[in-house]
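In: A predicted structure for the sequence below; I have some questions about it.
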Amino acid sequence: MKERFIESLLHKKAKWLDKKSSGSMTTILNQNMNLIYQGIGDKLGALIRALTIYGIGMAFSFLYEWRLAVVMVFTGPIIYFCMIIMNKKIASYIKKEQNVVGIAGCIAGESIMGVRTVQAFNGQEEMVHKYTEKLEIGKLYAISRVWSSSLIGAFILIFISAYFGGGVFFGGYLVKWGYINDFGDVYIVVFTMMFGAHNLSAISPQIGALTEARVSTAAVDKKKNVLSGDQIILNVVGKVVFENVHFRYKTRKNINVLNGLNLTVEPGKCVALVGHSGCGKTTTLGLLTRLYEQNEGEIMIDGRDVRELNVEWLRNIVGIVQQEPVLFNDTIHNNLLIGNPAATRIDMIQVAKMANAHDFILETPNGYDTVIGDGGVQLSGGQKQRIAIARALIRDPKILLLDEATSALDAESESIVQSALNNAAKGRTTIMIAHRLSTIRQADKIVFFEGGVVVESGTHDGLVTAGGRYARMVEAQHFRDTDEMIRERDDDVEVLSEDMRTKNCHDFHQSQSRKSSFGKSYESLPSVDQKMSHLCLGNSFSLSNDGLNNQDSVEEDLVDKNDHDSYGYMDILKSAKDYYWHLSIGVVFAVIKGSEHAMSSILMGSIFEAFLKPNGEEMISDLLFVFECYVGIGLYVALSLFISSCLFAYVAENLSLKLRVQSFNSILCQDASFFDNPVHAPGKLITRLATDAPNIKPVMNFTMLQVIYSTSSLIISLIIAFVCCWQIASIATIMLFLFFILVYWMAGKLAKENAEHIKRDEAGKIAIEIIENIKPIQLLTSANRFLAHYKNAQSEERRSEMKKSFIYALHSAVSTTFMCFTLFICYFVAIHILHCGLVDASDAFRAINAVMMGSLAIMYSGHCFPEFVKAKTAAGQLFKLINHHPKTGNQMKGQTPDIEGNVSFERVKFSYPKIPMHPIMTDLHFSALKGQTVALVGPSGTGKTTCISMLERFYDVTGGSVRIDGRDIRRLSLHHLRKQIALVGQEPRLFAGTIAENVPNDRVLKALDDANCSLFLESLPAGIETEVGEKGSQLSGGQKQRIAIARALVRNPKILLLDEATSALDSESERVVQEALDRARRGRTCITIAHRLSSIQNADLIVYIDQGKVQEAGTHTELISLKGKYYKLFEKQNLKMD
């Protein structure tokens, strides 16, 4: 069923996927499927067994005495009617509960997948609050469901008990009137019917599980959407035509994205699409690849409407590199193989060289066989983009689509890759989207989009000469005149205070003497003393081993592997300490309820004695008393059941919520190295959060009650048996001891299997990755590949499940037949001791009845065994998460000084915990003084983004220190530190909700205006209340980035971190946003990373980082004068016409 669900998702249309969140689909896969499994597993078997027992009992009753059976037969229909009412009632609660829990799952999934964004903005508390809010609503529905089912269950118990007593009483009259000669027939009929009725009354957990399974199944959409079209073009030329195309998204039907687009791309030509963010450029590519279908007009390839073409064939002839490249948690080799399954290693090396990726691939630990982590987390943005380009090129596509394919590359790599792309474009139709206009100068035609239509088209030179919109965009990307910048820089130098000038010069001269490689670069800079006084490469600093150093990650992993073994039922009980009063009262009433069977065994002896009396009136009088006793037992047992069930349900739901929230909170507070560990892959964490907390409920809900009922019933029954006949009781005790030894062995085997399954859980990890990336998988025509991968993982899981199923079946068989074997031996012993005259017949009868009732209790609790084993395993996983301490320590502990904003990296060394032998930084040192803007530039993958990660303390340095205002940031409160910092990441992460919810603050409108969001917000019907969709899917890349900038500005931070903050913006938007950022930088320290050098030319200091060190540093003007590495980047990006 899981496989069919995943298969259906891989074939869903984009418009369906736009309406669903990956969190809701993950909830269905984990929680719903788990409920379905429980409903059709041992619960279904128990239900069938109960119905069979009732049916056979009814048949035997009619065989022995039909008159009495006719009266007793109504128990079944009445119980069935009550079950129908209960079923309908709880079904409505289950559906409501699953809906809100599904929303909670979406919140958790989004937060874990975007955990760095959550942490950077101290958003843990807010996300946990949202998560808790939804779970609280779900908890109320769950408790209401239990109350309803308990009330109906209590009524059934009263009815069964009263009917049982009434049946005995009526049987007495039949004996008295002579219709029945042997009172044993009354005993057989009544007991057989009521044994069946008791089995029916005990199936409420099974009915609840089946109802949950039915409701869960309804939420699972297993239908595949098959796109129309079955034609192919034998000889593709590559002419693409858009003719009067209109399009609007289903989620925003009142906004037209394309308004009559007309565009022709001739075969083998390269056409570049430019325009402001959100004008429909990416949408155009989505229509061509049939992710979406236009509302009006035609899109044709070689004269054939794309809607008539086989969609898989169409996507196979297209190579696409998307704006946010998607890589998978596999080796580089296998990621490239997705592009072309028939490719050889030689082919891969060739395209990797074309994409300028081969060299850095060889530097990874295992070269092409290096696993790159979830979403390529082990790689930089530029490295990911280069692998995505190589993956597209290895397909040798007829049509090449490039959506900001080089936006995350440094200028050097961009130049090389762009040259390769230009070569790759020869002989094939190419459509490219770019905001960095240096990448499209050589395009055969440049098309300017606005309002969903083409407003300008032509070559680069022609459009610049025309002086229209494109020309203004080009002008916006020109570098300013160097002389003008020198004059401004001289003015800025005069503003610096004498103290700051002295400090910076002192630090610079120290660093110059320390690093000869730097000295060579700096010697040629003009007027160093006057014009580089802002430069700061701080003193070397080595922190002693005073406890700040992290423990070895390998050691921690070894601890983690064994942690779950140390947690068990007592830990669950300790977690419920706030509810001990509820539990105590619940246990008292559960024990009272458990005495039901023992009391029944005593009354059985009374029935036996009553029928032996020769006087009919005395017999009827005694049986009337028995009837009254059964009514009394029914009332107190029903009351006990209702009270204990409600109390335990209240505790179970609250405890489950508490552990879920604590686990979620713990996950959000972990450092980055925690998520680098494959054991803690986001997909696995989401699965654990969705399944482990519900699996703990049995220890506190009706399952635990059943155990208490059974245990108390067993103990009381054994006491009665020992009082009546110690010989029979002793034999029963020995049988019980052997039974519990077998159960203990089976529990150990199951716990081991469960732990192994959780450790592997490969299928769950693959499923999450598929759900998160359905559209890219569809575009790569890799649905069948990923489905096969998932099925293989599932087959491994099935083998494990088969082992567990055998143990479950063995336990079920033993617990069900235990009563039969025990009674057989007890009857054999009873006959022997009666023959010897060692015991009275009525005492032996009472003892055997007591043993039988105790055995029944064991049989009724048999279904609890697998759930308790799951609960222990789940507890181990949850408590391991909850008690896992991040290497960054408690985020609230530490110093909380006023922050001014002086930042320094002092002799920093760093390597990722999982690859300690591959250093990212070897000796990095530079400073940013309060109010300064420092720009980090250099090749992709050289540690620029890592600098920001260390400043945010996603990771801690392995050597040296990062300091703010002279204080090692490891000594500061992490919460306080991040409160002073705002981050705009390379791939902005927005969360499902409105724009206003993503930028929460009273100053939201001003921040949105500062980030140049006003114009596109005016085009949205709901304005700032517009839903952005999961991961901001309803917005364009540029719109998302502007919202992310607004989210940073609204915090009014002391330190602003910009990692390619304007990379997804068009030139005009970039200019406006850059002006806003320039305003925002005033009075605060800003560290920015940019490959588009026009955005950092005004920086106070530009630091060129390569090979983990600072290679050059200075202002834009000074570095241009140096004519070093920075100058080469500048030359490659300068767009000014000759």
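Out: Ah, there it is. Numbering: from 1, shown residues only.

In: rest of the way, CA atoms for contacts and neighbours
Out: Will do.

In: can you count the residues close to the closest residue to Leu1093 other than its chain neighbours?
Out: Counting by Cα to Cα, 6 or more residues apart in numbering, Leu1093 lies nearest to Phe1130, which is 7.0 Å off, once chain neighbours are set aside. If you count neighbours by other Cα atoms under 10 Å, Phe1130 ends up with 20.

In: residues in contact with whichever strand or helix holds Gly55: which ones?
Out: According to DSSP states H and E, Gly55 maps onto helix 42-64. Outside helix 42-64, the residues that touch it by Cα atoms under 8 Å, 6 or more residues apart in numbering are 68-70, 73, 185, 188-190, 192-193, 195-197, 199-200, 203, 205-207, 209-210, 863.

In: after that helix comes which helix or strand?
Out: Helix 42-64 is succeeded, C-terminally, by helix 66-72 (DSSP H and E).

In: buried residues, the helix holding Gly55. List them.
Out: If you call a residue buried by 16 or more other Cα atoms under 10 Å, then helix 42-64 has these buried ones: 42-44, 46-47, 49-51, 53-55, 57-62, 64.

In: cool, stretch 486-498 as well?
Out: Those would be Ile486, Arg489, Val493, for stretch 486-498 by 16+ other Cα under 10 Å.

In: surely the first one forms part of a helix?
Out: Yes: with the criterion set as DSSP: H, G, I helix; E, B strand; the rest coil, the secondary structure at Ile486 is a helix.

In: do you know how far it is from Asp529?
Out: 15 Å (Cα to Cα, to the nearest Å).

In: then the second one?
Out: From Arg489 over to Asp529 the distance is 13 Å, taken as Cα to Cα.

In: then Asn356?
Out: 39 Å.

In: and those two? Which one has more around it.
Out: Asn356 (24 against 15).

In: helix, strand or coil: sort out the more buried one for me.
Out: Asn356 ends up coil, using three-state DSSP.

In: identify the residue spatially nearest to it, adjacent ones excluded.
Out: Val417 (5.9 Å).

In: comparison target, given below:
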Amino acid sequence: MGIEKIKMTSLKKLKSEERKEHEKEKNSNIEFVSFFGLFRYGTKIDLLFMLIGTIGAVSNGVILPYMMLVFSNIIDGFTDYGKVCNITLLTNTSFSDSDVNPLTSRLKNQIFYLIILGIATMILSYFQVAFWLMPAQKQARAIRKALFSSILKQDIGWFDVYKSGELTNRLTDDIDKIKDAFGDKFGNAIQNLATFVGGIVIGFVKGWKLTLVILSLSPLILASAIMFTKIAQVLTSNELKSYAKAGAVAEEVFSAIRTVFAFNGAQKEHKRYEEKLDEAKKYGIKKATINGLLMGFIWIVINGAYALGFWYGWTLSLNNDPVTGLPEYSIGKILLVFFSIIIAIFSLGNAGPYIGTSATGRGAAFEVFKIIDRKPTIDTSSEEGNKPVDVTGNIEFNNVNFNYPSRPDINILNGLDLRIKHGSTVALVGSSGCGKSTCIQLIQRFYDPLNGSVKLDGNDLRSLNVKWLRSQIGVVNQEPILFSTTIKENIRFGQDDVTDEQIIEAAKNANAHEFIMSLPEKYDTKVGDRGGQLSGGQKQRIAIARALVRNPKVLLLDEATSALDNESESIVQAALDKARLGRTTIIVAHRLSTILNADLIFAFESGKVKEFGTHADLMSQKGLYYKLVVTQQAGMKSLASLDKINPIIEEKSKLNVEKQNSMFGISGENLTKRLRSKGFKTMLKQDIAWFDNQENSVGILCTKLAVEAAAVQGAAGIRIGALLMNLGNLGIGLVLALVYGWAIALTILAFVPFMIVGGVLQTKMLTGFSGKDKEVLQDAGKISIEAISNIRTVAILNKEYHFWNLYSKKLDVPYKAAIRSSNISAFMLGFTSSITFYAMAAAFALGAYLVENNLFGMTFENIMLVFSCIIFGAQSVGQASSLMPDYAKAKTAVNSMFELFERPTKVNNYESTNGITIEDKDFKTDISIESVEFCYPSRPDAKILKGLDLKVKKGQRVAFVGSSGCGKSTVTQLLERFYDPDNGTIKLNDINLNDFNLHWLRSKFGIVSQEPILFDMSIHENIAYGDNSRQVTREEVIEAAKKANIHDFISNLPLGYETNVGSKGTQLSGGQKQRVAIARALVRDPKILLLDEATSALDTESEKIVQDALDRAQQGRTCIVIAHRLSTIRDSDVIYVLQNGIVTEMGSHEELMKFGGFYAKLNKKS
């Protein structure tokens, strides 16, 4: 059974498998790493730093309870002074002038202690924050490196399950959440817990009865916190998975942005992205609601404890000790115990939000560490395995059975036996999906066979070192992948130690040297994201040069010349023929002309070799191979075909406390969702030239969406609530202080400017560091997405370490900046926190002076009220200051996002409300291109079209041919209005293209490209994607599928048209993807068809039927064909020959052959 049939069968158990996987994920939701498991990447130095940070946090935490002892002494000072003056405590009686000195003397030491506590707070706050932030930054960097390293070394079967967008989201958002769980926020939690313990200890020491009564309700707080933690872990896991799915959608859309725009799919994709965000928001809101209920309940309990404490304290003050006859508890003692416990409980409440942060971090860590800990079945990083000194190139398949790990119940190869002698050239042929490509993947050891063995020179591939094995193999695929660097470096990827001269020689052998030298920057030209700055043919030649430069022992050619024009093909084919000498070469081809001279041809059917022999032998047998040849010859005059030629630059290149916490948490989730959604929507509005810019690569855009929205959420939601609550406490406290002791309040306010200046400086400096971090992390994200999205190419080139090293270096830059920002944040936080103590010292000194001198009617009662406000205000300032780093990051993120939101665009690809539309009955498809000049915005010095003139009449079938880079595909992009001409005009229906409604214009075109892009959705949805202006019916989808010769295949699938095609259509073979793409173009019933080598990926069995379908589809439509196979365009009404951006010949096939020019020469070569 061939792959095509196998994939039909393999989907029979899809629903049950998906259900099992769902249950597995559902059960794994409750899993999370232990708290100490978060620190698995901490070194001894990190642990030492964290120990110092813990000591700083604990010491800093006990300062506030200790301050209560100082406060108690001050109260006693006032009380004793009152007794000396024979007054009743808490009356308005004035003090005598004769007793000022004793009171001043008594309070002097206590005020000095407050100043000492302020200095201690500044120092200890620095150690607390800096020595938790620095190891957190270091460990986050280590986790990112470990995760990326683990991802890169996973076997290919694992990538069949995981989507690249999900993995990159793990590298960004998830690790940020882990860092939050053990960074400065954890230091704050330790500080608050230390304050809690210190307060409790003082309470028990000074008044254990009252303390026990106040704490009698604390078990309720503990129980509710434990329950919330368990629930939060489950919700967090689901939330992160949903965000990962949203990231996968964004990555898929940005990678296929031209397809999205061509089919007016921006709004559809935005809706799909929002659905994933809504899913994440749902879990986030549940978590916020539960968090709000928890905090509300905690504060109800706390307030209940206050009431209970006041009542019991009042009772104790009325009870006299039977021995001394004095009150069992004095007022000073009650206030000391009460305020100590209040501070303790208040601190416990402040530590509460960390429960959610910890749960989120531990849930994220479970998913991340699960990937890090996974042991791949084929480990590319392992040094194990043999590395033979001599390689001759004998390859054997011995009774090989194989199925893909994602479809374990279906066999792809069924007892395959195959012998390939060293130095020979063999070809694998057969219908689309018969198992040929599977053999190529097994030779590269992307997978291992279930049974049997694949051997190289008698050695089972499983016994060989993986990296060594792949270094012996050169591969050229039909859809070549280039990386976002220079042409020189892309060729050097084939072999690290080659010289520039060897690179040039390889380029010459691949017939790439001439076009490279014509570029302004020559070999140093950047090829763009996925090679988007080059045409398909140019990318293919670079890929061939990359394979040749490593001088491989085994050469695997999968339609290696498919993207070359005829003029280049003969030269490159000759180079490949020369390169094959002395090495084993395996060719997978649909075009039988490329394998006529193969030493052996193996014809595949149902996962086995049906027959083999030379071309002549197999033709004489009149078996499977003979039928393939006859079928192909029936559709063309020659076996050869003219390859696809594209332009030099074809740009292809993301309240009460309960309500307070719930509502702010919900608002934070809504804000995050809106920011991600609006960011994605705004990106989809941009013109193609914006996506061509290297600063807007797929990796950078995806990282921007994930990181910046998360940064804003980090300073919003419940943190807004915490900030406002603290500011509210401070504000009300100041108002009360002004009413009851304005002189003292003004003294305190005199210190506020110092706090403001400290906060502003901290925010400003941290914002600068955050901005630099963002840019570098986006670059790192770009590297990770590029490597993960093209993992097969990375693997065969053994470039895992190369990309890991690039990624690591990018992470080192923000790490160094983060260390600096950690120290600055720590110092400024300590500075602002210490000012509170200085303010309190000044306030107490002034208060004593005012009372002693009976100034402004100041009484002890007023002083107690003002000082109570000061105590709570001090804690509020400290809590508000600790949020500054989050707000610095948020400010940077907001500025970046608003810069995106406000960016003007030349065209709005998301929605089009302006412009001309024409009724179908009045619409003529006459196209006129007049004196058009054009160069791509990213290559303004390389002109592609140089005064192009041509006309296409309604109903005509027009073909474009020409050398690579002549401008053919550029014309189709201009017709789709991906770009506008620099000079000249393009008219449709005698109306300038720019005057039409953009979406209406694109709806009139149906496009089928050589490299079809499908989306991770069902076959029905992919075909219906052809017309996003309405709800396409199942009947219309089926009709389009029938025309594209794909209906029978789909009908035999277990899920039929509801079968998911996988990310980028990976669940389908190349031919199947192409036919779905053809159906997608036909379902919109386009007035103009753009066929860019539309049948190039089809096997000979399917090609003639599909070509017939296309011929039928072209009837009554204007059709523009870009083709390499001259047999497919010989019946065109007009053939335009393009060279150097202008038309050099035009006419029918017969006229051009008679003319004897460039077209005639191409025909002779074919």
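Out: Thanks, I have it. Since this is a predicted model, take the numbers as computed values, not measurements.

In: quick revisit: the residue nearest to Leu1093 of the first structure -> the second structure?
Out: When the second structure is aligned by TM-score structural alignment, the residue opposite Phe1130 of the first structure is Asn1163.

In: likewise for Ile771 of the first structure?
Out: So, by TM-score structural alignment, Ile771 of the first structure is matched to Ile788.

In: hmm, Lys153 and that match touching each other?
Out: No: Ile788 of the second structure is beyond contact range of Lys153, at 10.6 Å (criterion: Cα atoms under 8 Å).

In: what sits against Ala845 of the second structure?
Out: Contact partners of Ala845 of the second structure, counting by Cα under 8 Å, 6+ apart, are Leu107, Lys108, Ile111.

In: okay, and the aligned residue in the first structure for it sits in which element?
Out: Counting by TM-score structural alignment, Ala845 of the second structure lines up with Phe828 in the first structure. Element membership for Phe828 of the first structure, per DSSP H and E: helix 783-835.

In: what stretch of the second structure does stretch 108-119 of the first structure fall on?
Out: So stretch 108-119 of the first structure sits over residues 250-261 in the second structure, by TM-score structural alignment.

In: excluding chain neighbours, what is closest to the equivalent of Ala711 of the second structure over in the first structure?
Out: Here Ala711 of the second structure is matched to Asn695 in the first structure, going by TM-score structural alignment. Setting aside the residues directly before and after it, Asn695 of the first structure is nearest to Ala871 in space (Cα to Cα, 6+ apart), at 5.2 Å.

In: which residue lines up with the one you found in the second structure?
Out: In the second structure, Ala871 of the first structure lands on Ala890 (TM-score structural alignment).

In: Asp347 of the first structure too?
Out: Aligned by TM-score structural alignment, Asp347 of the first structure pairs with Gln502 of the second structure.

In: okay, and its match sits in which element?
Out: helix 500-509.

In: list the contacts of that helix.
Out: 488, 491-492, 513-514, 541-542, 545-546, 548-549, 572, 575.

In: can you rerun that using 10 Å?
Out: 487-492, 494-495, 499, 510-516, 523, 541-551, 571-576, 578-579 (Cα atoms under 10 Å, 6 or more residues apart in numbering).

In: and it, how far out from the chain middle?
Out: Centroid separation for helix 500-509 of the second structure versus its chain: 36 Å, with Cα atoms, centre = their mean, to the nearest Å.

In: so where is the helix or strand that it is followed by in the first structure?
Out: Moving toward the C-terminus from helix 500-509 of the second structure, the next helix or strand (DSSP H and E) is helix 513-518. Mapping helix 513-518 of the second structure onto the first structure (TM-score structural alignment) gives residues 358-363.

In: sorry, back to before: residue contacts, the residue nearest to Asn356 of the first structure?
Out: By Cα under 10 Å, 6+ apart, the residues touching Val417 of the first structure are 352-357, 386, 389-390, 405-406, 409, 411, 423, 439.

In: pull out the buried residues from the residues you listed.
Out: Neighbour-count burial (16+ other Cα under 10 Å) applied to the contacts of Val417 of the first structure gives 352-357, 386, 389-390, 405-406, 409, 411, 439.

In: okay, and stretch 755-768 of the second structure goes to which residues in the first structure?
Out: The aligned range for stretch 755-768 of the second structure in the first structure is 739-752, by TM-score structural alignment.

In: what lies in contact with the matching stretch?
Out: 565, 733, 736-737, 753-754, 756-757, 803-805, 807-808, 810-811, 814-815, 818, 858, 865-866, 868-874.

In: now which of those would you call buried?
Out: The neighbour count (16+ other Cα under 10 Å) marks 565, 733, 736, 753-754, 804-805, 807-808, 811, 814-815, 818, 858, 865-866, 868-874 as buried among the contacts of stretch 739-752 of the first structure.

In: for Met852 of the first structure, what is the corresponding residue in the second structure?
Out: That one, Met852 of the first structure, aligns with Ile871 by TM-score structural alignment.

In: what's the separation between that match and Tyr849 of the second structure?
Out: As judged by Cα to Cα, Ile871 of the second structure and Tyr849 of the second structure stand 20 Å apart.

In: before we move on, what about Lys654 of the second structure?
Out: 64 Å.

In: which one of the two has more residues nearby?
Out: Shown here are Lys654 of the second structure and Tyr849; by other Cα under 10 Å, Lys654 has more neighbours (25 against 17).

In: which ones are touching that one?
Out: 247, 250-251, 253-255, 679-680, 682-684, 691, 695-706, 782.

In: report the secondary structure state of it.
Out: Secondary structure for Lys654 of the second structure, judged by three-state DSSP, is coil.
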